[in-house]
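**Student:** dropping the sequence and predicted coords here.
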Amino acid sequence: MKKIRIGSGAGYAGDRLEPALELMEHGNLNYICFEGLAERTIALAQKAKKANPEKGYNDLLLYRMEKVLPLAHKNKIKVITNMGAANPKKAMEEVAKLATTLGLKNLKVAAVLGDDISNKIQEYANETVIETGKPLSETNKDMFSANAYLGCEGIVEALSNKADIIITGRVADPSLFLAPMLYEFGWEKTNWEKMGKGTMIGHLLECAGQVTGGYFADPGIKEVPNLWNLGFPLVEVNEAGEGFITKLNHTGGMVTTATCTEQLLYEIHDPENYITPDCTADFSKVTFKELQKDIIEFSGASGKSATPTYKVSVGYLNGFIGEGQISYGGPNCIARAILAKEIVEKRLENLPFVISELRCDLIGINSLFDTGEMPKEINEVRLRVAGKTNTKEQAQFIANEVETLYTNGPYGGGATKKADEIISIASILVPKEDFEINVLYKTT
């Protein structure tokens, strides 16, 4: 029975590169997938593209590809990534140019387009926002991005056209890994059981080091060996959708039934009806079995028909946040920090504009778990003041007031300040028939 091996090269936009290179060198892979997008990541990429049409793809794309391309070429590994973000076409062109500079011939680079509907988002103003239950129009904010979570369709097309490096925009995380299975095994898109199996495999791999012990670790409760050298996962799967997940032997971390179970449940709303662009996956009967140390067999995933819509993440400007911090150390530091907090609160009350969601936290004292009681024998504490405003200039006032504590409050130091815009996300559902998926190619 035919088998393929798929590795995970990244679990988020700024992930480590070394574990991916280790997998490519020693994992006997056929494919490696780099997942690099989240809701705000794609919105920020759209802003970067609007500022400079040559940008909008992952900032680390070319840094990664400089090391990844030679290994992919040497070991005949196909690379799939959504690090094209808001500009997969330009990303494709730059990666092809880099491959030529590296002397890598006959590499076919593809770009999958079609997720971006930013230019017609107003057509969907009456659609219901999933998070609020209200029409999108009621956000009453500056909407600047709208990207659908596409499925594996465009990637499968690129693989069918012999692409070696496939760069997408907003494609759903598990779809990156599902696509090679559809292509290699000839699965029908309506074989919902196999689509569910492949989606489950993609979900295990999509966060890279999380399933090998990252995020799982909890000292004294769930010990993970050599986290400093955490290895990334790979899956060996056959055409029936059966297989196992593992990691390289010489790397840190671990793959166990527990790490797999935690990752399986990560960020899913309903294990029996996990809606993805490709299918409605059913993880409710999934089981994991240890075959050997760090080799875990999976079984029991299934699926149902896909929904007729894509989830679309709409990015909008939602005001500004002003933040200032300052530290207090030594005897009576908590009392001084509380006094400083009271000073800032009084000063902010007199400003001629509204500050919403104002927080004044003693970091390490009450910002995570506020028991209502102050601990004893604390030698240092840091005051953090943050609030939301309508303009950046207003936000700067909050930050400035904290800095003025240097000479206008109890003795402390190490003040920092900043004022940033707030990018928020609204999610809506848009009919799949409204999207046109296109694949572009460039050969070195």
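**Tutor:** The structure has been received and is ready for your questions.
**Student:** make it CA atoms for all contacts and neighbour counts henceforth
**Tutor:** Noted.
**Student:** in a helix, residue 90, correct?
**Tutor:** Yes: residue state for residue 90 (DSSP: H, G, I helix; E, B strand; the rest coil) corresponds to a helix.
**Student:** distance of it relative to residue 302?
**Tutor:** 37 Å (C-alpha to C-alpha, to the nearest Å).
**Student:** which one of the two is surrounded by more residues?
**Tutor:** Neighbours per residue (other C-alpha atoms under 10 Å) separate residue 90 from residue 302, with residue 302 holding more: 25 against 18.
**Student:** another one to put next to it:
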Amino acid sequence: MKRLLPMQVQMGELESCEIKLRDNPQRRKEKVFIGCGAGFGGDRPLAALKLLYRVEKLDYLVLECLAERTLADRYQIMMSGGAGFDPRVTEWMTLLLPVSVEKGVCIITNMGAMDPFGAQKAILDVANSLALDIIVSVVKEIPLSKSGTSGPDEESSIKKGGVSTYLGAAPIVQCLEKYEPHVIVTSRVADAALFLGPMVYELGWNWNDFEQLAQGCLAGHLLECGCQLTGGYFMHPGDEYRNLSFERLLDLSLPYAEIRFDGGICLAKADGSGGALDSSTCTEQLLYEVGDPSAYITPDVVINIRDVFFSPLSNDKILCIGAKPSDIPVPEKLLQLFPKGCGWKGWGEISYGGYGCVKRAEAAIFL
């Protein structure tokens, strides 16, 4: 059984996390509200701040800012003497912490990248400058030496050659149980698991509650890319089904979800906001980065999304129904990324073609 290590260093503690069934998990809430404050490394913190202000019931705000490319970038920068974490964490926390602490919203973010302990220190420095007394927990995989020991510093990432395992939700749950932190900063955690962790903790789920875990992972998968769910890709002049006006895109809301203890999901955007949240935008995100829809693999559960459907409640809310565990509901192994001292550099660009392509390209530059 793989051992993962969540840590909270402010108190000098180091805790191992063994993935096993939870002992008598307690249901703390009937439903939990989780928002997505960022869907990629270049997202803008003002949008997350707007979500905090416009949605009264948020319990958690997830900042998903890490991908394979950004993780590799941080490793290269760290090897060259720079920061192994996302340096924008200071900008984000300066803006968000005063509001999140006041409203009791816990922030969970993977901006720790290769050095979440460095990110933790940066967050605590921000809190100190704002006269805020907070707890910041860290989730990170640390390789153990032959003696079974390791230290909480970025050297562990260097010693293991930059290898990163896609961790699941278990260490996040343990951080919440043990420390009740204001912020959890992680290394590489599967995107959906960032959202699943607080669901498991608040709703009293266990690791063999596969029906609920499947719905929870589905909610995380739909939320993880932020405004992709709420119409960010739906400005297509001439397409009657995907032709959001420029004005509606200017007031695009990040998404959030209400998740019930029985696995019921209601996806939402801020009341009266722009963008779009409907069956089309949800289906587009549902299929994003999915290989086999009958076996979408996450570290916590393998899910079948073939029968998922969406039922609109209003312009701002939609029910999400039908995820279930796959025939083999637990993955056999976890995915690892590791850098190699060879390869190629790539160059990418985004092109626009077809009807209205110039108008769409100009809008993309402005947005």
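**Tutor:** Sure thing, it's come through. Since this is a predicted model, take the numbers as computed values, not measurements.
**Student:** TM-score for the pair, please.
**Tutor:** Once superposed, chain against chain, the TM-score is 0.78 (TM-score structural alignment, normalised by the length of structure 2); 304 aligned residues with a C-alpha RMSD of 2.5 Å.
**Student:** show me where structure 2 has its helices.
**Tutor:** All helices of structure 2, identified by DSSP state H, fall at 45-54, 68-79, 89-103, 116-129, 155-159, 170-179, 191-203, 210-223, 246-250, 279-286, 357-366.
**Student:** and the longest one, which stretch of structure 1?
**Tutor:** Read that as helix 89-103 of structure 2. With TM-score structural alignment applied, helix 89-103 of structure 2 matches the range 61-75 in structure 1.
**Student:** which residue lines up with residue 39 of structure 2 in structure 1?
**Tutor:** In structure 1, residue 39 of structure 2 lands on residue 11 (TM-score structural alignment).
**Student:** give me every residue that touches its match.
**Tutor:** 34-36, 206-209 (C-alpha atoms under 8 Å, 6 or more residues apart in numbering).
**Student:** that one and residue 275 of structure 1, how far apart?
**Tutor:** Counting by C-alpha to C-alpha, the separation of residue 11 of structure 1 from residue 275 of structure 1 is 20 Å.
**Student:** what does residue 163 of structure 1 give?
**Tutor:** Distance from residue 163 of structure 1 to residue 275 of structure 1, by C-alpha to C-alpha: 28 Å.
**Student:** kindly report the same for residue 190 of structure 1.
**Tutor:** Taking C-alpha to C-alpha, one finds residue 190 of structure 1 at 15 Å from residue 275 of structure 1.
**Student:** who's more crowded, those two?
**Tutor:** Using other C-alpha under 10 Å, the more surrounded residue of residue 190 of structure 1 and residue 275 is residue 275, with 21 against 14.
**Student:** what does the match of helix 89-103 of structure 2 contact?
**Tutor:** With C-alpha under 8 Å, 6+ apart as the criterion, stretch 61-75 of structure 1 contacts 17, 21, 24-25, 77-79, 83, 91, 94-95, 98-99, 102, 104, 107.
**Student:** of the helices of structure 2, which is nearest residue 264 of structure 2?
**Tutor:** helix 210-223 (7.3 Å; C-alpha to C-alpha).
**Student:** what residues of stretch 331-351 of structure 2 count as buried?
**Tutor:** Within stretch 331-351 of structure 2, no residue counts as buried by 16 or more other C-alpha atoms under 10 Å.
**Student:** that one: end-to-end distance?
**Tutor:** OK, stretch 331-351 of structure 2 end separation, C-alpha to C-alpha: 37 Å.
**Student:** can you report how many residues lie near the residue nearest to residue 38 of structure 1 when sequence neighbours are not counted?
**Tutor:** In space, and not counting its chain neighbours, residue 38 of structure 1 is closest to residue 12: 7.6 Å by C-alpha to C-alpha, 6 or more residues apart in numbering. Applying other C-alpha under 10 Å, we find 17 residues neighbouring residue 12 of structure 1.
**Student:** list the contacts of residue 12 of structure 1.
**Tutor:** 35-38, 207.
**Student:** need the counterpart of residue 218 of structure 1 in structure 2.
**Tutor:** By TM-score structural alignment, residue 218 of structure 1 lines up with residue 236.
**Student:** distance of the closest residue in space to that match that isn't next to it in sequence relative to residue 317 of structure 2?
**Tutor:** Distances taken as C-alpha to C-alpha, 6+ apart put residue 243 closest to residue 236 of structure 2, at 4.7 Å, once the chain neighbours are dropped. Separation of residue 243 of structure 2 from residue 317 of structure 2 (C-alpha to C-alpha): 20 Å.
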